[in-house]
Structures are given as C-alpha cells and as structure tokens.
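Enquirer: got a predicted model here, sequence first, then my questions.
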Amino acid sequence: MTAPTDQALRKSRLKFLLVIFVFAAPIIAAGLLNLSGWQPTGKAYGEPILPQRNFDQEHVQIRLADGQAWPWRDSSPRLTLIALAGPGCAGHCMDALTKMAAARITLNGNADRLRLLFVGQPPANAVGSGMENYWRLGDDPSGSLAAYRPTAPDSVAALLVESDGTALSLYPVGFDPSGLRKDLQKVIR
C-alpha cells in the first residue's frame, strides 16, 4: 500500500471543504439576513392585527342568539371567521357573507376546522336566506370589537381568529373574498 501523494491529499481536503461549504452557506446566509433585519414576507390578503390581541385573555364576550357566550377556545382546534356588519346589512353585505361561507366550503374536508360567526344585527332576510345554516349569530354587548366594525351602510368586514382566541387578520370593507379564500387555504390544512 502506498501513501497518498500531497496532490491527492490536497484534492480530497478541498472536496471535503466544498461539501461543508455547500451545507453551511444557506445557514450563514440566513443568519446574515436575519442580523440585517430582513424578514421574509408572504402574500396575505388580510391586514395583520397589530398589536396582537387575544380575545379569550381579554374576556371579550360575544352573546349568541340562544343566550350562550361564544367559546373562543373550542373542544378541537378551529379558527373563527368573524363577520362584522355595518349598519343596514342588505344586498352587498349578504353577497359578501355568501362568498365568505363559500370560502369555508372550498376547504372541503377541512371545512369543519373553521367556525363562522356573524356579530351584529342580522339582515332582515337572514332566516329566509339560510344564513343560519352556515353562520352562528351573535352580538357584542360590550362593544369590544367596535374598532373593527365598519361604519358604512350595507358593508361587512371580517376578522380571522386563531383557535386560542388570538386575532390574526383583519379583512376591511371591500376585501377580496377570493383573497380571503386563499388565506384560509394557507392556514387551514
């Protein structure tokens, strides 16, 4: 058996260092980007709730139509989509509510991982339109969600709330229902 030559030894060390560099380069690059303050951004259609609020910890009370309090924490982890209607919820408002319920349906097998809660005065034709088949109707007697409620007539805004009661995103008046659907598909898997 012959000893490796200096050239073969240098070549094998260079290969070894190249393998280490291939694995270390992404870690070093991520560390440098993080130190520089850069954070990746994803395309979300809702606006983040800042500062973050946790409705369960703040004891935000939503009274359902049957008199019970809305449970922010459920027996299984499920997100809540809250629809907040402006005064005089009518045609445009009902159209947005229908599209929001349809976004839940497009989740297919994961549709049961999203609860729909309507907070406010329901439209006059809520019973006839089948709204109660998809939405739980409630009221915010303390006005805790007033900052998110639209003031324009016949309008609706939405809040997406995590299963622990943390408000994630606000979808203000005029939001894109297809964007809401895309966001739901990202967070509910």
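Expert: Done, it's in.
Enquirer: drop to CA atoms for contacts and neighbour counts, all remaining ones
Expert: Will do.
Enquirer: all strands for the protein, in order.
Expert: Under the criterion DSSP state E, the chain contains strands at 47-48, 63-64, 79-85, 114-119, 136-139, 156-161, 167-171.
Enquirer: looking at those, which is closest to Ala101?
Expert: The stretch from the strands of the chain with the least distance to Ala101 (CA to CA) is strand 114-119; that distance is 7.6 Å.
Enquirer: need the longest helix for this structure.
Expert: Among the elements of type helix in the chain, defined by DSSP state H, the one spanning the most residues is helix 6-35.
Enquirer: chain center to it, what's the gap?
Expert: 39 Å (CA atoms, centre = their mean, to the nearest Å).
Enquirer: repeat for stretch 138-147
Expert: Here stretch 138-147 shows a centroid-to-chain-centroid distance of 20 Å under the convention CA atoms, centre = their mean.
Enquirer: before we move on, what about stretch 44-54?
Expert: In this view, stretch 44-54 has its centroid 9 Å away from the chain centroid, taken as CA atoms, centre = their mean.
Enquirer: likewise stretch 79-87?
Expert: A distance of 13 Å separates the centroid of the chain from that of stretch 79-87, by CA atoms, centre = their mean.
Enquirer: put this beside the first:
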Amino acid sequence: MNTVTPNRRSSRLKFLLVVFIFAAPIIAAALLNLSGWQPTGKAYGEPIQPQRNLDQQHVQIRLADGKDWPWRDSSPRLTLIALAGPGCASRCMDTLTKMAAARITLNNNASRLRLLYVGQPPADAATDGMQNYWALGTDADDSLAAYRPVAADSVTALLVESDGTALTLYPAGFDPSGLRKDLQKVIR
C-alpha cells in the first residue's frame, strides 16, 4: 500500500503552487492572445501604414557636402527626419529647436538618434546654429513629398528605424513633448 506522509503531501502542494504561480501569467497571456486582444500603448505619432523601407526604395537624400544620406549606419541608430513646409520661419524653427532638445533629453542615448532636416533651410539657420544639431539635406527625387506639410511655417517629422524602415509620422502641428516621450520609450 502506497501511503503519502503529510510532509510529502505538503511538499507536493508547495511545488504545485510554485509551478502555478509561474505558469499563470503565461496561460493568461496565451488566452488573451487567442481571444484577439493585443495591448496598445499611447503613441503620439501616427504609424505609417503600409510601412515603407526608404533604403530598399532607394530614397536619395543629398547632404550639403554632396554625399548621400546613409540609411544604414555603422551602428544601429534611428533617424528623425524633419520636413518643413514652405517658408520655414519662427514657428517652424521653434519646433525644430524642440525636436533637437528632445534628442538632448535622451542623455547617454542621444547618440542613438540622428537628426536630418530635409528641404530648404530657414533663412536664419546659420545664425541659429542649426548645423550643430541637424544634418541638412535635400530630397533628390522628391520621394518624401507625401509627408511634407503644405501649410507655411510648419514641420512634419518621420521616425525611421536603423534599417531604413519609416515607422512613425508626426503630422504638422504635432506636440514636440509627445515626440520626446515617444523617443524615450523607443530609445533605451
């Protein structure tokens, strides 16, 4: 006859309890996934659907020094592209300054984000030190025209993955503090 002592029964129950504690979240996640529920986070930008890879589509950005912008960098870094509407003036410059400040708030991870300004630089860009933070370029084939704002003195932004995939669009009038929050989530 096989009898189980109370100590052995207690040990088995404790073991099963530990297994259940570790298995419960996995089981709950599987059930939620099977039911179709997916977690959603609050992002301030709009996802680009369908996604497009700017490197594979050979989007050519010509820099001020005559070189082409390398979508794939030597180290994995995201690119934040600023596209200005016609007549970039004070409101546009204010947004560009806040975008550069968002990069600075990344502290030690600031080097993991490149800033690219595409279009005609503002008239006072040289005196404002814009070149200290932004790489200046032009869209050789006008491939990014769909993302460029039409309103005067406005800016849109594109967040591009290190492989050249455009992830998020921040349309004209976006909140730069929301952009900063998104960058802090993505770049760690």
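Expert: All right, it came through fine. The structure displayed is predicted, hence computed values, not measured ones.
Enquirer: and the TM-score between these chains?
Expert: Once superposed, chain against chain, the TM-score is 0.92 (TM-score structural alignment, normalised by the length of the second structure); 187 aligned residues with a CA RMSD of 1.7 Å.
Enquirer: picking up where we left off before, mean neighbour count and distance to Leu145 of the first structure added to the strands of the first structure, as a markdown table?
Expert: Formatted as a markdown table, those follow (neighbours: other CA atoms under 10 Å; distance: least, CA to CA, whole Å):
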| stretch | mean neighbour count | distance to Leu145 of the first structure |
| --- | --- | --- |
| strand 47-48 | 14 | 15 |
| strand 63-64 | 18 | 13 |
| strand 79-85 | 26 | 8 |
| strand 114-119 | 21 | 9 |
| strand 136-139 | 21 | 10 |
| strand 156-161 | 25 | 10 |
| strand 167-171 | 21 | 11 |
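Enquirer: nearest to His92 of the first structure, out of those strands?
Expert: When the strands of the first structure are ranked by distance to His92 of the first structure, counting by CA to CA, first place goes to strand 156-161 at 8.3 Å.
Enquirer: who are the packing partners of the closest one?
Expert: Contacts of strand 156-161 of the first structure with other secondary structure elements, assessed using 3 or more CA pairs under 8 Å, 6 or more residues apart in numbering; DSSP states H and E, are made with strand 79-85, helix 91-105, strand 167-171.
Enquirer: which bit of the second structure covers the last one?
Expert: Taken onto the second structure by TM-score structural alignment, strand 167-171 of the first structure occupies residues 166-170 there.
Enquirer: what's in contact with the matching stretch?
Expert: Under the contact criterion CA atoms under 8 Å, 6 or more residues apart in numbering, stretch 166-170 of the second structure has outside partners 44-48, 51-54, 147, 156-161, 179.
Enquirer: what's the mean distance for that stretch versus the first structure?
Expert: Compared with the first structure after fitting, stretch 166-170 of the second structure deviates on average by 1.0 Å (mean CA distance after the TM-score superposition for the first structure).
Enquirer: what do you get for stretch 13-33 of the second structure?
Expert: After superposition onto the first structure, the mean distance of stretch 13-33 of the second structure to its aligned counterpart is 1.8 Å, using mean CA distance after the TM-score superposition for the first structure.
Enquirer: now the residue most central in space within the second structure. Nearest residue, chain neighbours left out?
Expert: Closest to where the C-alpha atoms of the second structure average out (CA atoms, centre = their mean) is Leu159, at 4.7 Å. Nearest residue to Leu159 of the second structure in three dimensions, chain neighbours excluded: Leu80, at 4.7 Å (CA to CA, 6 or more residues apart in numbering).
Enquirer: kindly report the same for Pro48 of the first structure.
Expert: The shortest distance from Pro48 of the first structure to any non-neighbouring residue, by CA to CA, 6+ apart, is to Ser169 (4.6 Å).
Enquirer: got the contact list for Gln120 of the second structure?
Expert: Taking CA under 8 Å, 6+ apart as the contact definition, Gln120 of the second structure lies against 84, 138.
Enquirer: map it across to the first structure for me.
Expert: Under TM-score structural alignment, Gln120 of the second structure pairs with Gln121 in the first structure.
Enquirer: where's its match relative to Gly91 of the first structure, distance?
Expert: The gap separating Gln121 of the first structure from Gly91 of the first structure is 14 Å, by CA to CA, to the nearest Å.
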